[in-house]
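A.B. asks: prediction below, plus the sequence it came from.
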Amino acid sequence: MTSLRGRRVLIVGGGSGIGRTIASRASADGADVFVAGRHVEDLDVTDGIHAISLDLADESSIRRASAELGAVDAIVALAADHANGPLATLDADRVRRAFDAKVIGPILLAKHFAPMMPADGVIVLFSGVAASRPSPDLVVMATGNRAAEGLADALAVELAPVRVVAVSPGIIDSGAWDAMGVDQKRQFFSSRAAANPARRIGSPEDVADVVILALTNPFLTATTLHIDGGGRLA
């Protein structure tokens, strides 16, 4: 699959700033794009992009979505359900939901969708820089991200020749940090930019560029693409 034109692309977790950017890029490149989430009414879709209901924590929901959509050429799974906080305060149900989004759900996506994918199909999973740089209060995120990278390798072997690639973003100005407030966000971004080799914060467009590469390069599989400005080394 060297071009997205005429291809059917499913984006799970497409309601995020990064997800919307990927959906727009894929649509602009000629793909027939389906954005999936638990709450269809909350998905911000534009002309040419379709919204469907899919809950990664509910296998029956995944089964219904696969029956509704039929064969797709590509899947991008970037949903997340964070369970951040000190180890002593972690709630088991929140931890399970986090792993449903990052690991168990993607396994079930592959279970139900991969048998209908063409030989040149591709699945893109999402990790994150915490996999390489664990920090206090992010034990669940770090572990889930690292598991997503391992899952990409394992699925690439299991599903070959369907390709599977993980993408690992660093600090991205996707809207996820807006709750910090303008001043605190500016200070945080400034400190992180100064610490990484790229000397900047990433954008959703940066991540979308890498995802499009993963979707269209036919020799890319069983690997993790780091789009973090070198932040994992900082």
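C.D. replies: On my side now, so go ahead.
A.B. asks: every contact and neighbour count from this point should use C-alpha atoms.
C.D. replies: Will do.
A.B. asks: could I get the full set of helices for the chain?
C.D. replies: In the chain, the helices defined using DSSP state H lie at 17-28, 59-69, 92-99, 105-113, 139-159, 182-195, 204-216.
A.B. asks: now do the buried residues in stretch 183-193.
C.D. replies: 189, 192-193 (16 or more other CA atoms under 10 Å).
A.B. asks: what do you get for stretch 223-234?
C.D. replies: So for stretch 223-234, counting by 16+ other CA under 10 Å, buried means 223-229, 231-232.
A.B. asks: alright, now check it against this:
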Amino acid sequence: MTTGIFQDALDGRRIVVVGAGSHTGRRLAETASAAGAEVILAGPDAAKLAATAERLAGPAVVQPVDLADEDSVAALGSAVGRFDHLVSTAAMPANGPVAALDLAAVQRAFAAKVFGPLLLAKHLAGQVSEGGSFTFFSGIAAWRPAPQRVVMATANGALAFLVRALAVELAPVRVNAVSPGIVDTGAWDGLGTGKDEFLAGVAARNPARRAGSPDDLVRAALYAMTSPFVTGTVLHTDGGGRLV
């Protein structure tokens, strides 16, 4: 995607991307790097982070982190030092019927979406430069709950309220969330030949009349990061999917 409208806001900045080994996190890191940012690549899989680092145009630091482990988050803070913006795309779904839910899986889901963001705020908020921000990823399930998505809906909903509280608590550091709808990030590749039909159905129902792309999410995250009058906000990047 083009970085032109964000170039001035990102050039020379330090950006922490938690989840940089994933599709969306990787794309965000690539875009920020192309715009002149130094990127700190964080996430649980060092090999995937290294693979992302190889794709970047500019300098990068690889720092593994486990959002379920406070010592690991504290170590991330020590390694990062001062920075301008942090974005976390972390997610760990725990889908299935309520009667079959595994507590450990539920705890991992909340570690990614709720406990992890809290720990990131606890250990890194004091290191954010003037005008800086946190951006976390929620999701449409909070507004459009579905069977076997109880944990996903609840964790994403909790995060949406968390960013409002953190925006007040951490001010003037800004805190926002991006809430994706159905986006072709690779998450639906398991549908095989049925993926195209599924995404076509999503496009037919959405007011925007299309499914989302990773670049849609990157644009939303960059807007949240670089807009100095936006905080405590959820940017619904779902093509209007939550409305229908």
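C.D. replies: Looks like it arrived, so ask away. Since this is a predicted model, take the numbers as computed values, not measurements.
A.B. asks: TM-score of the superposition?
C.D. replies: Once superposed, the chains reach a TM-score of 0.96 (TM-score structural alignment, normalised by the length of structure 1), with 233 aligned residues with a CA RMSD of 1.2 Å.
A.B. asks: one step back: out of the helices of structure 1, which is closest to V167 of structure 1?
C.D. replies: Minimum separation from V167 of structure 1 across those (CA to CA) falls at helix 204-216, 7.2 Å.
A.B. asks: tell me the residue furthest from the middle of structure 2?
C.D. replies: Farthest-out residue of structure 2 from its mean C-alpha position, per CA atoms, centre = their mean: A99, at 29.0 Å.
A.B. asks: quick check, central residue of structure 1?
C.D. replies: Note: structure 1 centre (CA atoms, centre = their mean) maps to L78, 2.0 Å.
A.B. asks: follow-up on the earlier one: what's the residue farthest from the centre of structure 2 aligned with over in structure 1?
C.D. replies: The alignment partner of A99 of structure 2 in structure 1, by TM-score structural alignment, is A88.
A.B. asks: same question for L118 of structure 2.
C.D. replies: Counting by TM-score structural alignment, L118 of structure 2 corresponds to I107 in structure 1.
A.B. asks: now do the contacts for its match.
C.D. replies: Applying CA atoms under 8 Å, 6 or more residues apart in numbering to I107 of structure 1 gives no contacts.
A.B. asks: report the separation between it and K185 of structure 1.
C.D. replies: I107 of structure 1 is 34 Å from K185 of structure 1, where distance means CA to CA, to the nearest Å.
A.B. asks: again, but for S24 of structure 1
C.D. replies: 26 Å.
A.B. asks: now render the helices of structure 1 as TSV, adding distance to I49 of structure 1.
C.D. replies: Listed next are the helices of structure 1 as TSV, based on distance: least, CA to CA, whole Å:
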stretch	distance to I49 of structure 1
helix 17-28	7
helix 59-69	13
helix 92-99	27
helix 105-113	19
helix 139-159	26
helix 182-195	31
helix 204-216	16
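A.B. asks: nearest to V122 of structure 1, out of those helices?
C.D. replies: Closest among the helices of structure 1, once you apply CA to CA, is helix 204-216, at 6.3 Å.
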